[in-house]
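Chemist: Curious how this folds, go ahead:
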Amino acid sequence: MLVEKNTPLQDCNTFGIVASADTLVRVRSVADVQDFAASPVYRGRRSFVLGGGSNIVLTGDVVRAVVVKVEIPGIRLLEETERHWIVEAGAGERWHDVVAWTVAHGYPGLENLALVPGTVGAAPVQNIGAYGIELQDRFHSLDAVDLRSGAVFSLDAGQCAFGYRDSVFKHAPSSNGLGMGLAGCAVITTVRLALPKPWKPELSYLDLQRRQQEEGVEQPTAQQIFDWVCAIRRAKLPDPAVIGNAGSFFKNPTVSEDQCRDILAREPKIVHYPMDDGSIKLAAGWMIDACGWKGKSLGHAGVYDKQALVLVNRGTGGVNVTGGEVMTLASAIQTSVYERFGIRLEPEPVVV
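Modeler: Here you go, the predicted structure:
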């Protein structure tokens, strides 16, 4: 493992917030993670696991926790069964690179998740999802290291307790030590994905259906869907390399049918989607836009003018956005949406 002191983190978070790590430890193998867990220098200190930095908001000048930067590489076809291709990837690989690799090698199933920012190791933490597919739909298992003991363990989908942008890795252990939360207690090192045979395209989202009609393709290939998703996302969402952001800032809230009926009576144009469990998902971006926030700013934090669900860094001339400005804007948006719709929006990023 490589240990760095007083390391700038601006290039390690896609919002481009200026902050530094008191101590940053780069881990590039399972052995590195185990060495970190065993080190008496770090035992008992709070740690913060950092992947691609695409889903965090840094609110202080210095992160006092030990920042564990996961950089474990590797992509390979681990196994082929009658029903699946099992692809294994290191937690430090960029997620989009893995999607592109699977499509290029003829292992379809991840194409709807193209251009989702972040690393492979962060994907199960957040249970990433886009255009009708969530990670849990393609997940096989993962390996991780317990930072309390240094032991390597594996989890399947059930043990990860996936939910909407949720998993066991987002919850702290209970005070009695019996809870299943693993936040701050484990580092994911390897993720395995089960890609389906036979494959069929997922075209439930209207944007993809429109692309299909425009191009007159009756049976699109995984490569075509990959290309469509990339084009749609690039048209709607800002490139973090150009405009700092953390992707979708708020989760789309879910409500019961009765709650949705009440809201529709007041707001008949609200965008909503029925879910398999009978609940209704509401479009957070639509609600934020309806409250007049699209394109607006507070300080150097702003709402993207093409997608109200994305908050952006509007710092210029060497003056950068702060995490405090981002969270002030987020709080103001939450208040507006709650006052109009009676819905409390929940942020997606981890606030550090």
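Chemist: C-alpha only now, for contacts and for neighbours.
Modeler: Will do.
Chemist: Looks to me like H140 is in a strand.
Modeler: Yes. Assessed by DSSP: H, G, I helix; E, B strand; the rest coil, H140 belongs to a strand.
Chemist: any idea which helix or strand carries the residue of the chain most remote from its centre?
Modeler: Most distant from the centre of the chain: A265, at 33.1 Å, with distances by C-alpha atoms, centre = their mean. Element membership for A265 (DSSP states H and E) is helix 257-266.
Chemist: And whichever helix or strand comes after that helix, what does it pack against?
Modeler: Going down the chain from helix 257-266, the next helix or strand is strand 272-274, by DSSP H and E. Contacts defined by 3 or more C-alpha pairs under 8 Å, 6 or more residues apart in numbering; DSSP states H and E place strand 272-274 against strand 280-282.
Chemist: Second chain to compare with the first, below:
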Amino acid sequence: MAENSAMQIEPDVSLKSLNTFGLPAVAGRLVRITSDADVRRVVDHPDLGRAPKFVLGGGSNVIFTRDMPELVLKVEVMGQRLVEERADAWIVEIGAGERWHDAVAWTLDQGWPGLENMALIPGTVGAAPVQNIGAYGLELQDRFESLDTVDLLTGRTVTLDAWQCRFGYRDSIFKGALAGKSVITRVRLRLPKPWQPILGYLDLERKMAETGCTTPDARTIFEWVCQIRRAKLPDPAHIGNVGSFFKNPVVTPEQCRDIIARDPHVVHYPMEDGHFKLAAGWLIDACGWKGKTIGHAGVYEKQALVLVNRGGAIGSEVQTLARAIQESVYGRFGIRLEPEPVVV
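Modeler: The predicted structure is shown next:
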């Protein structure tokens, strides 16, 4: 959409193909956002400016349980460029509407490694900071420089650094104080020089043992991560899902010892602050949920952390299944699992 073009308001848009779980929902009104100016047009609009709004990226982190009376802002800001090359890093800027995996592949193609551990994470670049996405020992905040966001009240573009984004484990200010109040349009990432591989995860250690390659380059790690994820996780194009459905719970050393005493095989990882992260998928599997189904929503046969659409699922069925799993895990381990996706 050109800077001076009129805003297109699309009525009664089906969101089924715009969320990776493939859940039915209809947006009463939808506007596609391709620039900061598009957001300002919405803010300045006599009717839409005051309307409640819902920001939609790639739809890989949302569970629709109803139709959307809110104005849906579909973020489609594109573009990829090198902003600056420093002695210690490359700074790249990527439009919020670009697919995250495509952005990871693009940086590697340019010879700028550093994102390879986060290959194949579903969703868009703009959604990545909201969730502080992460995989295989790396989180977005580890590679974050800054982002641009447009305020939905004033229409002003504001640049936020990592501290202002308040990153936490699968968390940020965009899930708290700024939830529904701004639209991320561009993200800048810092890819450090010299490059250092991150290989501390069990699955990557297995790949090193299998291949005999103990000093993989970034492209090799990228390919390994893609292979691991494809073996474990269903492709949303074929089986509706949002990737990992629950956060890995973080517990105190005392809690971890207590669980290990009862279940010595529990998968756990030490954290820098002394806490331990437990594998939510292991906890769910231990409660016997792998492969189970409620209505048309089920638990994936190869990975208990992933809930899937068996065909024709609706949001309430996903909610019912998720709550049953939460109750089951709490009953056995005394741990409350927290969902990763936003439920609306």
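Chemist: before we move on, back to that, the helix holding A265 of the first structure against the second structure, how far on average?
Modeler: Helix 257-266 of the first structure: mean distance to aligned residues in the second structure after superposition is 1.1 Å, counting by mean C-alpha distance after the TM-score superposition for the first structure.
Chemist: and for that helix, what span of the second structure is it aligned with?
Modeler: Helix 257-266 of the first structure corresponds to residues 253-262 of the second structure when matched by TM-score structural alignment.
Chemist: angle of the longest helix along the second structure against helix 253-262?
Modeler: If you go by DSSP state H, the second structure has its longest helix at helix 315-333. With axes from the mean of the first three to the mean of the last three C-alpha atoms, to 10 degrees as the basis, helix 315-333 of the second structure and helix 253-262 are set at 80 degrees to each other.
Chemist: Return the mean post-superposition distance for helix 315-333 of the second structure against the first structure.
Modeler: Averaged out, helix 315-333 of the second structure is 0.2 Å away (mean C-alpha distance after the TM-score superposition for the first structure).
Chemist: Report the next helix or strand after that helix in sequence order.
Modeler: strand 342-343.
Chemist: how far away is whatever residue of the second structure lines up with E71 of the first structure from V92 of the second structure?
Modeler: The alignment partner of E71 of the first structure in the second structure, by TM-score structural alignment, is E76. For E76 of the second structure, the distance to V92 of the second structure (C-alpha to C-alpha, to the nearest Å) stands at 18 Å.
Chemist: Could you find the closest non-adjacent residue to P240 of the first structure?
Modeler: Take P240 of the first structure and drop its neighbours on the chain: the residue closest to it by C-alpha to C-alpha, 6 or more residues apart in numbering is T14, 5.6 Å away.
Chemist: Show me what the one you found lines up with in the second structure.
Modeler: Using TM-score structural alignment, T14 of the first structure lines up with T20 in the second structure.
Chemist: just D146 of the first structure next, same as before
Modeler: So, by TM-score structural alignment, D146 of the first structure is matched to D151.
Chemist: which residue sits closest to its match, ignoring its sequence neighbours?
Modeler: Per C-alpha to C-alpha, 6+ apart, closest to D151 of the second structure is S182, 4.5 Å.
Chemist: picking up where we left off before, helix or strand for the nearest residue to the match of E71 of the first structure once chain neighbours are set aside, just tell me which one.
Modeler: Residue nearest to E76 of the second structure in three dimensions, not counting chain neighbours: G97, with 4.1 Å by C-alpha to C-alpha, 6+ apart. Under the criterion of DSSP H and E, G97 of the second structure resides outside all helices and strands.
Chemist: Compute the number of surrounding residues for the residue in the first structure that G97 of the second structure lines up against.
Modeler: Using TM-score structural alignment, the partner of G97 of the second structure in the first structure is G92. A count of neighbours around G92 of the first structure, defined by other C-alpha atoms under 10 Å, yields 26.
Chemist: State the distance from G92 of the first structure to V30 of the first structure.
Modeler: G92 of the first structure is 11 Å from V30 of the first structure, by C-alpha to C-alpha.
Chemist: In the first structure, which residues correspond to stretch 30-39 of the second structure?
Modeler: Going by TM-score structural alignment, stretch 30-39 of the second structure sits over residues 24-33 in the first structure.
Chemist: oh sorry, the question was meant for stretch 293-304 of the second structure
Modeler: Going by TM-score structural alignment: stretch 293-304 of the second structure matches residues 297-308.
Chemist: residues of that stretch that come out buried?
Modeler: S297, G299, H300, A301, G302, V303, Y304, D305, Q307, A308 (16 or more other C-alpha atoms under 10 Å).
Chemist: Please report how far the match of T14 of the first structure lies from V39 of the second structure.
Modeler: Distance from T20 of the second structure to V39 of the second structure, by C-alpha to C-alpha: 24 Å.
Chemist: now swap in R229 of the second structure and tell me
Modeler: Distance from R229 of the second structure to V39 of the second structure, by C-alpha to C-alpha: 35 Å.
Chemist: Need the distance between the two termini of stretch 35-51 of the second structure.
Modeler: For stretch 35-51 of the second structure, the first-to-last residue distance is 20 Å (C-alpha to C-alpha).
Chemist: That stretch: which residues count as buried?
Modeler: Quick answer for stretch 35-51 of the second structure (16+ other C-alpha under 10 Å): S35, D36, A37, D38, V39, R40, R41, V42, V43, D44, L48, G49.
Chemist: Tell me which residues are up against that stretch.
Modeler: 1, 3, 7, 32-33, 70-71, 76-77, 150, 152-157, 183, 185 (C-alpha atoms under 8 Å, 6 or more residues apart in numbering).
Chemist: again with stretch 156-163 of the second structure
Modeler: Against stretch 156-163 of the second structure from outside (C-alpha under 8 Å, 6+ apart): D36, R40, Q141, F144, E145, S146, L147, D148, T149, V150, D151.
Chemist: need the contact list for L140 of the second structure.
Modeler: Taking C-alpha under 8 Å, 6+ apart as the test, what L140 of the second structure contacts is A128, P129, N132, I133, G134.
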